[in-house]
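Novice: The following comprises the amino acid sequence and a computationally predicted model.
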Amino acid sequence: MPRTLIITNDFPPRAGGIESFVHELALRRADSVVVYCSSPTRRDDAADPGFDLRQPFPIVRDAARVLLPTPRVAARARAIVGLEHCDSVLYGAAAPLGLLAAGLRGRVRRQVALTHGHETGWSGLPGAREALRRVGETTDAVTYLGDYTRRRLARALSAPAAARMRHLPPGVDTDRFHPGAGGTEIRARHGLGGRPVVVCVSRLVPRKGQDTLLRAWPRVLADVPDAALLIVGDGPYADRLRAAARDTESVVFTGPVPADELPAHHDAADVFAMPCRTRRGGLDVEGLGMVYLEASATGVPVVAGDSGGAPDAVLDGETGLVVDGSRPGPTARALIGLLRDPDRAAQMGARGREWVSRDWTWDRAARTLDELLTAP
């Protein structure tokens, strides 16, 4: 049976939205994929040392921590294509690994490049924009997450490549993310009891807006004195965020948590909040925000920042609220409104669960990918 080679830097046990996206797509083609990816960090290995062995498809790990479109990586990709009888290639992220496509033309029948948020940054940079254009010209399709990313990417691609773009957003496993997924245990673990709880699940980096949450938090406490903020995740911004929250006992940092505990952390929330913001003149932007969809699937209303494609993951006023993530005031007002009106919050959570269950399924994403990889 012909196989698809997935070439990616973003793959578990490394944690992240792109990693989950690529892994879920691989699982739905488990009998016909081979994954070629970079090596995990020591921290990732420690978190799940047996990950590769449990997968229902072969994984080829490169020794490098980051794969780049070098002659060595290109040669290894060609070797895997031949040994595994691959007739198609899926690039887990178009930038930069989609640049390998030129060297694989004629060796495989179809090549598809996924895009996320960082490719929109590439689309605005001289040099990177031209590289993205080459990816579009040497692959058979470039995917996009939503209207925002489509518009940004289309400006960088040639007209024929832009015409071949296809909508391929992620899905959510609503069997994993559901109301009652274990939030009571998470609340007990952190001594939160029945307090109103705001949860943020994300990498701790400036774009995600945890600092905006911390700046908004005194205003929230003034109106909801018993509220608690649970910040879930890890990243290079961790020390600065912990320092900023040092004077309050209502903020809890969990550090990194296992992937199988993420639904429970969402379920611990009365409100999910990640007030992301665009940085560096549009180069650092949110592509979509799977965490909003996962929170909605868990029946939790969301407060989202207005960065890039994040509003595509929220029905503003129905499943949550979209705010200016660069300022604490709008975030504080949104959180106070939802925490003080639990009936409205519950209605938004229920609407979010309904919306995600209908329109954001992995089966739909897998069908789209199958069409792209098998097209004549």
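Specialist: Ah, there it is. Residues are numbered from 1 along each chain as shown.
Novice: alpha carbons only for contacts and neighbour counts from here, please
Specialist: Noted.
Novice: Residue 99 should be in a strand, yeah?
Specialist: No: counting by DSSP: H, G, I helix; E, B strand; the rest coil, residue 99 is not part of a strand but helix.
Novice: excluding its backbone neighbours, what's nearest it?
Specialist: residue 135 (5.5 Å; CA to CA, 6 or more residues apart in numbering).
Novice: can you list contacts of the helix or strand where the one you found lies?
Specialist: Per DSSP states H and E: residue 135 is located in helix 128-138. Residues from elsewhere that reach helix 128-138 (CA atoms under 8 Å, 6 or more residues apart in numbering): 94-95, 98-99, 101-102, 105, 113, 119, 122-123, 142, 156-158, 161-162.
Novice: make it 10 Å
Specialist: 94-105, 111-113, 119-125, 127, 141-143, 153-162, 164-165 (CA atoms under 10 Å, 6 or more residues apart in numbering).
Novice: So which of these sit within helices?
Specialist: 101-104, 119-122, 153-156, 159-162 (DSSP state H).
Novice: Which strand or helix spans the residue nearest to residue 299 when sequence neighbours are not counted?
Specialist: The shortest distance from residue 299 to any non-neighbouring residue, by CA to CA, 6+ apart, is to residue 349 (4.1 Å). Secondary structure assigned from DSSP H and E places residue 349 in helix 342-359.
Novice: Buried residues of that helix, list them for me.
Specialist: 344-357 (16 or more other CA atoms under 10 Å).
Novice: Need those residues in TSV (columns: distance to residue 174).
Specialist: Shown next, in TSV, are the buried residues of helix 342-359 (distance: CA to CA, whole Å):
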residue	distance to residue 174
344	22
345	20
346	18
347	18
348	17
349	14
350	13
351	14
352	11
353	8
354	10
355	11
356	8
357	7
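Novice: and of these, the nearest to residue 69?
Specialist: Ranked by distance to residue 69 (CA to CA), these are led by residue 356 at 35.8 Å.
Novice: Isn't that closest one up against residue 364?
Specialist: No: with contact defined as CA atoms under 10 Å, residue 356 does not reach residue 364; the gap is 11.7 Å.
Novice: so residue 39 is in which element?
Specialist: Using DSSP H and E, no helix or strand contains residue 39.
Novice: helix or strand for the closest residue to it other than its chain neighbours, which one?
Specialist: Using CA to CA, 6+ apart and skipping residues adjacent in sequence, the residue nearest residue 39 is residue 65, 4.9 Å away. Of the helices and strands defined by DSSP H and E, none includes residue 65.
Novice: Second structure for comparison follows:
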Amino acid sequence: MLHVVQPVTGGVPRVVLDLIQQHLTAPDAPRLLVACPEQGPLAGWVTAAGADWLRWDATRSPGTALPSEIRALARLIARTRPGLVHAHSAKAGLAARLALRGRVPTVFQPHAWSFEAVEGTAARLARRWEVGAARWASRIVCVSEAERATGEAAGVRGHWTVVPNGVDTDRFRPEPPAHDVLPRARRAPHDAPPALAGTDPRAPLVVCVARLCRQKGQDVLLRAWPEVVRRVPGARLALVGDGPDGERLRAGSPEGVIFAGAAEDPAPWYRAADLVVLPSRWEGMALAPLEAMACGRPVLLTDVAGARESLAPGHRAYCLVPPGDPAALARAAAGLLLDAPRRAALGAQGRRHVLTTHDVRQSARAVAAVYRDILGAERPKCRESTTS
């Protein structure tokens, strides 16, 4: 079993790691291989988890090196001879499907469609590629019904399975009860991130955990922030993550915003937050809101693919705003910051929702069922070709 992964930062490698960790606990666990670049944390993560890492040098986006990246991946596949290849995200899906062209059972998981990330001619070319390349995927796994619908609307025809993202609900959990004796407004969480040192723990804290890039919409949140502070004096904002837009976002940031950098473990940030915001322009189904809800924190999301499906029933009225609308984002964020009882109720309900609907063990079992289904369908074909 070979996972091909690029990008190696953000939510995609965490999904891959969770899958590997869960699948390695199975009694009949196969040998698990992961082909990805050395840069980023994934190579070390998978090795520590007990899988085999294969170095595959590949850039995040297609470029002039793409032909050599495809040849290198084809050599890795020929050497390791996996029974199934699972390609994660657009770039890995591009390289793996061109390297294999259907010769090995292939699962493609977009983790948000490539044509949503670009505009104009680039979007048309990406859409045309996805439509044509679908024939080389034994299964297309989407993380939300909305992501599947987006693909179908673009003309992608394939054998679909929707497996909602899951998170580790043991790792992402509320603070221990002993720390809940005092109201949140009068204390800091026991594992508060060092970047909050020197700030007033009584002041409401909004946290956004995401790569600093156009997709995640931190620029919209920064435009909304002065109005939030006007309505909720003293409110604090922390952007947790790094990425290509970091310098630009810092240059245009209102005074006092905390740029915390990337956090290998974002759980302390979620637990420190009064509200977790993700103002994305597009998604498949983001991990950060699920992790925040698992920690018992209320979330505020933009109404993009997967957002509605990730929320608990009844939360849409309070927790969804239109994408790209700073005024709506500011009104909703301020309203939640000023309503502590509602935040507490949303956080508790969100935790229960994630436990029943988005536990990583459920997701891993669903993906394993996809593998079994594909391999079971392939075996008769192999026997026929052997005897013909």
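Specialist: Arrived safely. Given the structure is predicted, the values throughout are model-derived calculations rather than measurements.
Novice: before we move on, the earlier item: trace the helix holding residue 349 of structure 1 over to structure 2 and give me the residue numbers.
Specialist: Across structure 2, the stretch matching helix 342-359 of structure 1 (TM-score structural alignment) is residues 340-357.
Novice: Trace residue 125 of structure 2 over to structure 1, please.
Specialist: Match for residue 125 of structure 2 (TM-score structural alignment): residue 127.
Novice: And residue 307 of structure 2, by the same measure?
Specialist: Using TM-score structural alignment, the equivalent of residue 307 of structure 2 in structure 1 is residue 310.
Novice: Equivalent analysis for residue 204 of structure 2, please.
Specialist: Aligned by TM-score structural alignment, residue 204 of structure 2 pairs with residue 196 of structure 1.
Novice: before we move on, the earlier item: if you rank the ones in helices among the contacts of helix 128-138 of structure 1 by neighbours, which is first?
Specialist: Neighbour counts for these peak at residue 120, which has 30 neighbours (criterion: other CA atoms under 10 Å).
Novice: So what's the residue count around residue 363 of structure 1?
Specialist: Number of residues near residue 363 of structure 1 (other CA under 10 Å) recorded here: 16.
Novice: separation between it and residue 369 of structure 1?
Specialist: According to CA to CA, to the nearest Å, residue 363 of structure 1 and residue 369 of structure 1 sit 10 Å apart.
Novice: Mutual contacts of those two, please.
Specialist: By CA under 10 Å, 6+ apart, the residues touching both residue 363 of structure 1 and residue 369 are 25, 28.
Novice: Wait, residue 211 of structure 2 touches residue 241, no?
Specialist: Yes: using CA under 10 Å, residue 211 of structure 2 makes contact with residue 241 at a distance of 5.0 Å.
Novice: measure the match of residue 204 of structure 2 to residue 289 of structure 1 for me?
Specialist: 24 Å.
Novice: between the two, who's got more neighbours?
Specialist: Comparing residue 196 of structure 1 with residue 289 by other CA under 10 Å, the one with more neighbours is residue 289, at 28 against 19.
Novice: The more buried one -> structure 2?
Specialist: Aligned counterpart of residue 289 of structure 1 in structure 2: residue 286 (TM-score structural alignment).
Novice: and that match, what does it touch?
Specialist: By CA under 10 Å, 6+ apart, the contact list for residue 286 of structure 2 reads 11-12, 111-112, 143-144, 164-166, 210, 216, 278, 280, 301, 304-307, 310.
Novice: Filter those residues down to the ones in helices?
Specialist: Among the contacts of residue 286 of structure 2, the ones falling in helices (DSSP H) are 11, 12, 307, 310.
Novice: of those residues, closest to residue 2 of structure 2?
Specialist: For these, the nearest to residue 2 of structure 2 is residue 12 (15.3 Å; CA to CA).
Novice: Return the residue of structure 1 aligned against that closest one.
Specialist: Counting by TM-score structural alignment, the partner of residue 12 of structure 2 is residue 18.
Novice: Neighbours of that match, how many?
Specialist: By the criterion of other CA under 10 Å, residue 18 of structure 1 has 24 neighbours.
Novice: can you give me the strands for the stretch 251-388 of structure 2?
Specialist: 258-261, 275-278, 299-302, 320-321 (DSSP state E, counting those that start in this stretch).
Novice: As JSON lines, those with distance to residue 231 of structure 2 would be great.
Specialist: Formatted as JSON lines, the strands of the stretch 251-388 of structure 2 follow (distance: least, CA to CA, whole Å):
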{"stretch": "strand 258-261", "distance to residue 231 of structure 2": "19"}
{"stretch": "strand 275-278", "distance to residue 231 of structure 2": "15"}
{"stretch": "strand 299-302", "distance to residue 231 of structure 2": "17"}
{"stretch": "strand 320-321", "distance to residue 231 of structure 2": "18"}
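Novice: Residue 368 of structure 1 contacts residue 141, correct?
Specialist: No: look at residue 368 of structure 1 against residue 141 with CA under 10 Å: they stay out of range, at 11.6 Å.
Novice: So the two - more neighbours on which side?
Specialist: Counted by other CA under 10 Å, residue 368 of structure 1 and residue 141 do not tie: residue 141 has more neighbours, with 23 against 15.
Novice: which non-adjacent residue is nearest that one?
Specialist: Per CA to CA, 6+ apart, closest to residue 141 of structure 1 is residue 112, 5.0 Å.
Novice: what's the one you found in contact with, if anything?
Specialist: Counted by CA under 10 Å, 6+ apart, residue 112 of structure 1 has contacts 6, 88-94, 98, 101, 135-136, 138-143, 165-166, 369, 372-373.
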